[in-house]
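>>> Only the shape, not the letters, is given here:
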């Protein structure tokens, strides 16, 4: 029996990028696909384009006259998903042709072995416009590890039932929405496993916004919410500070770096910033 896979894409006024994302889904070697595109307040012809696809592909359109945000848009797609499996795609990224086929094969293998796991993920090919790197190479992402670092990235492969049981995406998060969702998914259903197929192409070379360009205040607000939900008595704090420090628009405090220096996994990054004097001269914690 061919397994139906739901793929959701939230989008807003990025039709040129959306077209290539959609074609990368429709060009999969696995053919049983339900593609749900959520137009979140688009006014650039996105809806007309999606409607033109519906005559020859299993494509569904949800259009919001007023934008509700990416998290709420993903949840709208999750609410109507009919697939046995589900995964997402950002409108500025692309699937490699073998992505869904490889995910299903890996899922069936682990399922047949009786393993407990919540989802699968893959390494991302990151196109930086002149340099190409690989991201999210960890072979497995457990709950404890995910508290301090997003080992998974921005997409997982799982079932609609598991995503719903974990509570869907939190629309109150101004950033880090994917990471926070995966933490709950892994906590609820078991570790995530990497299939190692290099099947997701992330494009950071275009002129549209990605999270790395969002305001520092917005990212710090997301980190504070994340810490309030998953802080676990401070265990996650060094890793969260380390993730915050990776953003060029955020400068950690001296107090933050002292916290990081006390943990082997984040000590090297803290010492490097101390040597470069890249910190705010205060002991007040950014997430306090």
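Received the coordinates, thanks. As the structure is a prediction and not an experimental result, all values here were calculated from the model. Numbering: from 1, shown residues only.

>>> rest of the way, CA atoms for contacts and neighbours
Will do.

>>> three-state assignment of residue 10?
For residue 10, the secondary structure call by DSSP: H, G, I helix; E, B strand; the rest coil comes out as strand.

>>> Roughly how far does it sit from residue 46?
Distance, residue 10 to residue 46, using CA to CA, to the nearest Å: 11 Å.

>>> Give the intersection of the neighbour lists for those two.
Overlap between the contact sets of residue 10 and residue 46, as judged by CA atoms under 8 Å, 6 or more residues apart in numbering, is given by residue 39.

>>> sec struct for residue 229, please.
Here residue 229 takes the helix state, with states given by three-state DSSP.

>>> can you count the residues close to it?
Counted with other CA atoms under 10 Å, the burial measure for residue 229 works out to 11 neighbours.

>>> List the residues that contact it.
With contacts defined as CA under 8 Å, 6+ apart, residue 229 has no neighbours.

>>> Against residue 172, how distant is it?
For residue 229, the distance to residue 172 (CA to CA) stands at 12 Å.

>>> Now do the contacts for the closest residue to residue 176 other than its chain neighbours.
For residue 176, ignoring the flanking residues on the chain, the nearest one in space by CA to CA, 6 or more residues apart in numbering is residue 222 at 6.4 Å. Residue 222 makes contact with 173, 174, 175, 176 under the criterion CA under 8 Å, 6+ apart.

>>> One more: residue 273?
Taking CA under 8 Å, 6+ apart as the definition, contacts of residue 273 comprise 257, 279.

>>> how distant is the helix or strand encompassing it from the center of its chain?
When secondary structure is defined by DSSP states H and E, residue 273 falls within helix 264-275. When distances are taken as CA atoms, centre = their mean, to the nearest Å, helix 264-275 is centred 26 Å away from the chain's centroid.

>>> and here's the other structure:
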């Protein structure tokens, strides 16, 4: 009998974080899954981490000598997947213990959903500092226009929080490997053509901010490449002109915001000029782009201090943070 889930974890030089990721998978309350953990040609201690978890039932460890990139690793595992649903866990993220259990419950309630996702927490400097979306947000569900899978404007997912029916791949095909960052988004557009979407408002994962996810150079390069991939996803979705303009404005303003946070106001203005409308959000960002880099740096520093000092009043978040600390430092 096939498992309900195939869990896919690509890893490239993330030995420092992978151990905790695998511990979070091992802590799942729902056990009807298989896992593919793929070393994408790492040059660090990833093989040693693999050895620590060898022998777990259903865990398949694979090492590639040549780097295939994340999409290539995922495609390899999806070709061999036996689970009814495919789901991903990035090698630098964590799942809370009931992540698979809660997804299984949603799937049982709504078998028409081919694409499901959950909320998640953000971990920065050892603390949970926020969620991907407010649990009261009016997120759409059901049969949706495919373009709603583009960006987080409508569906606030990240791939480590996603699961989809394995059979959808028979029609959509695998991840496109000519895309560098948003191959997942382009695939999800195709899934929404034929399948319903559903979600869980409860945070069930932890997205870890670390040196690579917070480095200004790597972030801006990723976002620039992401804009090119975004345009490819738009071609796949083929939205009506009004939806296209709305999406383009949303993404261009997000890109401008990234450049402002990384103290590059000139680059921010380049993206602001691409926007179709000039609403309050655009005006606020444009005004910010006129500030000198020193002022932007001061504002960024003050915001970081405020975020670091602000205690959480969310009991569930505090409980999740305590669980992460216990996972890091078991008694």
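Yep, that arrived. Bear in mind the structure is a predicted one, so any value in this text is a computation, not a measurement.

>>> which of the residues in the helix holding residue 273 of structure 1 are buried?
266, 267, 269, 270, 273 (16 or more other CA atoms under 10 Å).

>>> Kindly report the same for stretch 195-214 of structure 1.
Within stretch 195-214 of structure 1, the residues scored as buried using 16+ other CA under 10 Å are 195, 196, 198, 199, 200, 201, 202, 203, 204.

>>> Next, format those residues as a markdown table and append secondary structure and distance to residue 152 of structure 1.
Supplementary listing: these in a markdown table, determined by DSSP: H, G, I helix; E, B strand; the rest coil; distance: CA to CA, whole Å:
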| residue | secondary structure | distance to residue 152 of structure 1 |
| --- | --- | --- |
| 195 | coil | 11 |
| 196 | coil | 12 |
| 198 | coil | 13 |
| 199 | coil | 13 |
| 200 | strand | 12 |
| 201 | strand | 14 |
| 202 | strand | 13 |
| 203 | strand | 17 |
| 204 | coil | 17 |
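
>>> All the strands of the stretch 151-300 of structure 2, residue numbers only.
Secondary structure of the stretch 151-300 of structure 2, counting by DSSP state E, counting those that start in this stretch: strands at 162-165, 196-209.

>>> how about the shortest one, which residues of structure 1 does it hit?
Pointing back at strand 162-165 of structure 2 there. Counting by TM-score structural alignment, strand 162-165 of structure 2 falls onto residues 156-159 of structure 1.

>>> Other residues contacting the matching stretch?
The list of residues contacting stretch 156-159 of structure 1 from outside it, by CA under 8 Å, 6+ apart, reads 83, 84, 85, 86, 87, 88, 103, 118, 119, 120, 121, 122.

>>> let's see it at 7 Å
84, 85, 86, 87, 118, 119, 120, 121 (CA atoms under 7 Å, 6 or more residues apart in numbering).

>>> that older thread, the residue nearest to residue 176 of structure 1 -> structure 2?
Taking TM-score structural alignment, the alignment pairs residue 222 of structure 1 with residue 229 from structure 2.

>>> swap in residue 269 of structure 1?
Using TM-score structural alignment to pair residues, one finds that residue 269 of structure 1 aligns to residue 281 in structure 2.

>>> and that match, how far is that from residue 253 of structure 2?
Here the criterion is CA to CA. By it, residue 281 of structure 2 lies 8 Å from residue 253 of structure 2.

>>> Repeat that for residue 220 of structure 2.
Residue 220 of structure 2 sits at a distance of 14 Å from residue 253 of structure 2 (criterion: CA to CA).

>>> Give me the neighbour count for residue 144 of structure 1.
If you count neighbours by other CA under 10 Å, residue 144 of structure 1 ends up with 15.

>>> Tell me the secondary structure at it.
Going by three-state DSSP, the secondary structure assigned to residue 144 of structure 1 is helix.

>>> Excluding sequence neighbours, find me the nearest residue to residue 178 of structure 1.
Of all residues not flanking residue 178 of structure 1 in the chain, residue 154 sits nearest, at 5.6 Å (CA to CA, 6+ apart).

>>> That neighbour contacts residue 180, correct?
No. Contact status for residue 154 of structure 1 versus residue 180: not in contact, 10.4 Å apart, counting by CA atoms under 7 Å.
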